[in-house]
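> coordinates for the following, if possible.
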Amino acid sequence: MSDTTRVNNQKINWFIIQQRQKSRMTETNLSDIRYRKQQLATFKLMLENNQDELLNALYEDLGKSPEEAYVSEIAVLLQEIDFMKRELTKWQRPKRKRHVRLSSFSKTSIQHHPYGSVLIISPWNYPLHLALLPAIGAIAAGNSCFIKPSEYAPATAKLLAQLVENYFSPDSLVVVTGDASVASDLLELPWDFIFFTGSKKVGSIVYEAAAAKQIPIVLELGGKNPCIVDETNLTPAVVQRIIWGKFLNAGQTCIAPDTVYVHESVYDKFLQLAADQIKAFYGSQPIHPSRFGRIAHDKQVEKIVGYLKQGKIYYGGHVDTTNRFIEPTLLTDIPADSPILREEIFGPILPVIPYSDLATLVRQLKSFPDPLAVYVFSKDKKSIQFLKSELRSGAFSLNQVILHAVSSHSPFGGVGASGFGRYHGMASLDTFSYLRMDYENLLPFNIQKQYPPYQSNDINLLRKWRRWLF
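Below you'll find the model as predicted:
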């Protein structure tokens, strides 16, 4: 069998499964919350029964310690499942209203309805979390899903495909593994909704494919998330939060504080505290596999190593390309035109830049694309309000990093270059369903002034009774 024939057969098989998922929309009472909750319970069972295997796969792909992998990948999913199961009945209730007007007496009912078959394309940095969290939302909203995990996290992708096949019917959930060509082939199918998490470059390709078929889409992209530390709020606890957030998952986090801007009066103190905190977290030899993760693939290692040459290494800088290890690094004295100050790093390098004037810093940051998050550590209310009003981002987080993005109570997403659309909790139901309004007119007769032919004085009557017309 030729490669072309094999690919065509594969596409046909996907199409058949997708059409079964679509037809299931009419065969199954998807408004039955009990059914959706059963699906969520299956997700939870799959995760709880296979934790060791999942942790091993995450370690194989990214060198994640069991503790970090559990908190950032599995626990987040379990929290989302519990929250969705608890709140779904309330969220799904129809919103009913009655309207009395001059020409009508009507009632309306507004309710969330699932789109149908959803394609989820997920990245390699959190290969379990970012594949399943949108799928949990999509299925809670009544949809069926295909998940295309990243080929750069092969162990997790393979295990996820096996587990989903064991726990779910293809009519509900399918995992398709493979490289970028597989994702490209999947994009040719007539999806009802697409959810993409990844780079801006690939996101643009997915967006164009969706636009060509008028498919609604969410893009969760990256960005350079600035972290501003002013002279009013530099403490060891503040530095501990920033260092944790930056070097979580070896810096491969789309909402990591990408660059820290520190007021010049506390700049030296910040650097010393940051170096001390890295040692406290990871020891003097973080290459030990239980202490620090690995970069996902060789191409990303090459990119990050290039960044190391764009400034002065204040702390760290050790590289082991064979094992895809880069030491947690603080970088200083970076020329203003260096790419590292404009490109998302996505690795364990933290540029630390001094600033003297907040307004000047804001003008500089406003010249960059909109980030997923802005982090501010300050006690100055005037400065905080100024930064809130001047900087556009998906989120503004005061005196903390990362945690705003893992709460089921808070919608997560970007703006502008960092993406569009929101999910988590109620926002997932809003995203993965559309609102349908059912309308019923209860007035048994017509008001003739509403219809042609109109008389000379009718316009004055319409003006007088305008607020009661509709």
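> rest of the way, CA atoms for contacts and neighbours
Noted.
> strands of the stretch 101-250 of the chain, start to end?
Per DSSP state E, counting those that start in this stretch, the stretch 101-250 of the chain carries strands over the ranges 105-114, 117-121, 144-148, 173-175, 193-197, 217-220, 226-229.
> and the ones you listed as TSV, adding distance to residue 93 and mean neighbour count?
Listed next are those as TSV, based on distance: least, C-alpha to C-alpha, whole Å; neighbours: other C-alpha atoms under 10 Å:
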stretch	distance to residue 93	mean neighbour count
strand 105-114	7	18
strand 117-121	22	27
strand 144-148	21	26
strand 173-175	25	23
strand 193-197	23	23
strand 217-220	25	24
strand 226-229	40	24
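> got a markdown table for those strands, with distance to residue 82 too?
Compiled in a markdown table, the strands of the stretch 101-250 of the chain are given as follows (distance: least, C-alpha to C-alpha, whole Å):
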| stretch | distance to residue 82 |
| --- | --- |
| strand 105-114 | 20 |
| strand 117-121 | 21 |
| strand 144-148 | 20 |
| strand 173-175 | 19 |
| strand 193-197 | 22 |
| strand 217-220 | 23 |
| strand 226-229 | 32 |
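> longest helix in this protein, by number of residues?
The longest helix of the chain (DSSP state H) is helix 3-27.
> could I get the buried residue list for that one?
11, 14-15, 17-22, 24-25 (16 or more other C-alpha atoms under 10 Å).
> among those residues, which one sits closest to residue 306?
Proximity of the buried residues of helix 3-27 to residue 306 (C-alpha to C-alpha) peaks at residue 11, which lies at 39.4 Å.
> OK, contacts around the closest one?
With contacts defined as C-alpha atoms under 8 Å, 6 or more residues apart in numbering, residue 11 is in contact with 185-186.
> related to what we said a few turns ago, how far does the longest helix of the chain sit from the chain's center?
27 Å (C-alpha atoms, centre = their mean, to the nearest Å).
> next, the structure of the following sequence, for comparison with the previous one:
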Amino acid sequence: MTDLLLSRCGFREVFSTFSEVCCPNLSEWKGDFIRPSVFTMSREQVVVERARRAFQTGRSKPLDFRIQQLKKLQSFICERQKDITDALRRDLSKNEFVSELFETLVLEAELKLTISRLADWAAPRPVEKNLLTLTDEAYVKPEPLGLVLIIGPWNYPWALTLLPLVGAIAAGNAVVIKPSEISLNSSNVMEEYLPQYIDKDLYPVVTGGAAETQELLKQKFDHIFYTGSSSVGKLVMEAAARHLTPVTLELGGKSPCYIDKNCDITTACRRITWGKLTNCGQTCIAPDYVLCESVVQSRVLEEIKKSIKEFYTDNPKVSDDYGRIVSQRHFKRLMGLMEGSTVAFGGDVDESQLYIGPTVLEGVTSESRVMKEEIFGPLLPIITVDGVEEAIQFINDREKPLVLYVFSYDKKLIKRMLAETSSGALLANDCLVHFIDSALPFGGVGHSGMGRYRGRHSFDLLSNLRSCLIKQLHLERVNSMRYPPHNSRRLGWARFFLLTQISLRRLGYVLAMLAALSAFLVQKYLRQD
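Just a heads-up that it's a prediction; the model follows:
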């Protein structure tokens, strides 16, 4: 363990951190030796304690510092674009255009928005008053939570790891960043270069696999933000419960896609194909399966096939826009999911390249293996239903999805889907694009996750929205209604003050109108004189 600490952190760095953490009073140290017990702390503990102590200095709180760090993060993304795209090509076979479109461009937009709006978001927020607080100062003051742990995913290792980091920095927190070890090249680039741009003590990067993640989860944080599978999400939540740490879980699930038989089938299938096959299907909000009536099934299959050819040519394997499965384990998992279903078209594979071609499955039922878990790959099952009512029942019989897609001209049908189902989001007549609107809070419900982020929602999520009421030491007669001895008269006054509904905004308008009327009457009176 000692060798590991010295090699990863450096002797002086380790000694300095342990001196602060374990022995703040250096006079306790006897002689020029290091106690062996000091080195019982793991590397993860060292990093966490260093980050917490950096936060306790208060340097992450001033708005100028937060904006400076966000601008440095902007510089990192801009100046290291080539390193990022090279890593994504090695991890997921993403070309430079796809990398920028789906990874760094959304980060640039989030940073630009956050920097421009941060002063407004962080300002005290006045609240409505009632009769009892009419003369008081009442507001909500956002303040940092403290130390945040961000555990990133492998499918979009830059966007989905650094987007919550933007919100955490903006809110004034310290952050331990744990990128996924599955997207190893991206993880290594993040570890090597990010500390060269932003404060390395406040925002350290910890790399490694399950063992390192488990060690981090043993530590106490003030918030944990995890993006990944529901099975690991349960473990994260269980670990967080030991410290009563709040969590944000961005999970996923089986997002259904209903196609109304009377809609524009060609456009619908084009957008569904794009949404499904982006990143080779390895997207948490990808359409997981299609529900449609049997009378349009053959048309749906035909249009999806045409869209695949349009996007990726007759041979997607040689298309620079078509990715690969991230690992051997996920490749084998996807191959197993196809068992028992009929391949309508596609199904070509090359294990040596971790390639699975765009594949549409038919003859799929609720009992098919492919319907037992989130697919997270380029397989698209088609399930036939008798109409919207059966589709709604099919959806409601399963866990609540991260997003529900519906394609229809009929606004009443869309509103019925909205009213009779539950999901993290509903998107009509398109796929994926709701994620790019930072005004829409992104997140799941139930099995698909908890907590919402993007834009101001990230700032609020990772802030303590502190309620503040500043009263004056007068008007004691009004306050006496709450003091013993209690009687019916005091209760009557309490009922009046608590139950009387009054709009202070309207009251302000009335007072302004009365003031204007008074001024007018005074002017008129003076003229008469």
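> save the buried residues of helix 3-27 of structure 1 as CSV, and put in distance to residue 230 of structure 1 too.
Formatted as CSV, the buried residues of helix 3-27 of structure 1 follow (distance: C-alpha to C-alpha, whole Å):
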residue, distance to residue 230 of structure 1
11, 55
14, 54
15, 55
17, 55
18, 53
19, 56
20, 56
21, 53
22, 53
24, 56
25, 54
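> contacts only, for the residue nearest the centre of structure 2.
Centroid check for structure 2 by C-alpha atoms, centre = their mean gives residue 453 as the closest residue, at 4.6 Å. By C-alpha under 8 Å, 6+ apart, the residues touching residue 453 of structure 2 are 164, 441-443, 459, 461.
> in helices only, show me those.
164, 459, 461.
> from those, which is closest to residue 346 of structure 2?
residue 164 (36.7 Å).
> from residue 161 of structure 1, how far off is residue 189 of structure 1?
20 Å (C-alpha to C-alpha, to the nearest Å).
> should've said residue 365 of structure 1
Residue 365 of structure 1 is 41 Å from residue 161 of structure 1, by C-alpha to C-alpha.
> same question, residue 220 of structure 1
Residue 220 of structure 1 is 23 Å from residue 161 of structure 1, by C-alpha to C-alpha.
> now tabulate the contacts of residue 453 of structure 2 in a markdown table and tack on neighbour count.
As requested, the contacts of residue 453 of structure 2 are exported to a markdown table (neighbours: other C-alpha atoms under 10 Å):
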| residue | neighbour count |
| --- | --- |
| 164 | 28 |
| 441 | 19 |
| 442 | 23 |
| 443 | 23 |
| 459 | 26 |
| 461 | 20 |
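> mind checking how far the alignment partner in structure 2 of residue 240 of structure 1 is from residue 307 of structure 2?
Using TM-score structural alignment, the equivalent of residue 240 of structure 1 in structure 2 is residue 270. Per C-alpha to C-alpha, residue 270 of structure 2 is found 5 Å from residue 307 of structure 2.
> also residue 498 of structure 2?
62 Å.
> looking at the two, which is more packed in?
Legend: neighbour count by other C-alpha atoms under 10 Å for residue 498 of structure 2 and residue 307, higher for residue 307 (19 against 11).
> residues contacting the more buried one?
269-270, 273.
> apply 6 Å and report the result again.
residue 270 (C-alpha atoms under 6 Å, 6 or more residues apart in numbering).
> counterpart of it in structure 1?
Residue 307 of structure 2 maps onto residue 277 in structure 1, by TM-score structural alignment.
> how far away is its match from residue 151 of structure 1?
34 Å.
> would you mind giving the residues in structure 1 matched to stretch 176-190 of structure 2?
The aligned range for stretch 176-190 of structure 2 in structure 1 is 146-160, by TM-score structural alignment.
> how far away is the aligned partner of residue 261 of structure 1 in structure 2 from residue 404 of structure 2?
Taking TM-score structural alignment, residue 261 of structure 1 has residue 291 as its aligned residue in structure 2. Counting by C-alpha to C-alpha, the gap from residue 291 of structure 2 to residue 404 of structure 2 is 11 Å.
> got it, and residue 317 of structure 2?
Taking C-alpha to C-alpha, one finds residue 317 of structure 2 at 30 Å from residue 404 of structure 2.
> so the two - more neighbours on which side?
Each of residue 317 of structure 2 and residue 404 has its neighbours counted (other C-alpha under 10 Å); residue 404 has more, 26 against 20.
> residue contacts, the more buried one?
Contacts of residue 404 of structure 2 (C-alpha under 6 Å, 6+ apart): 255-256, 426.
> near residue 404 of structure 1, how many other residues are there?
Residues within reach of residue 404 of structure 1, counting by other C-alpha under 10 Å, total 18.
> what does it correspond to in structure 2?
Taking TM-score structural alignment as the alignment basis, one finds that residue 404 of structure 1 is matched in structure 2 by residue 434.
> can you tell me the SS state at its match?
Under the three-state scheme (DSSP: H, G, I helix; E, B strand; the rest coil), residue 434 of structure 2 adopts helix.
> and it, how far is that from residue 108 of structure 2?
17 Å.
> can you give me the helices for the stretch 401-529 of structure 2?
411-420, 456-461, 476-479, 488-499, 504-528 (DSSP state H, counting those that start in this stretch).
> any chance of these in CSV, plus distance to residue 17 of structure 2?
Shown next, in CSV, are the helices of the stretch 401-529 of structure 2 (distance: least, C-alpha to C-alpha, whole Å):
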stretch, distance to residue 17 of structure 2
helix 411-420, 53
helix 456-461, 30
helix 476-479, 52
helix 488-499, 53
helix 504-528, 53
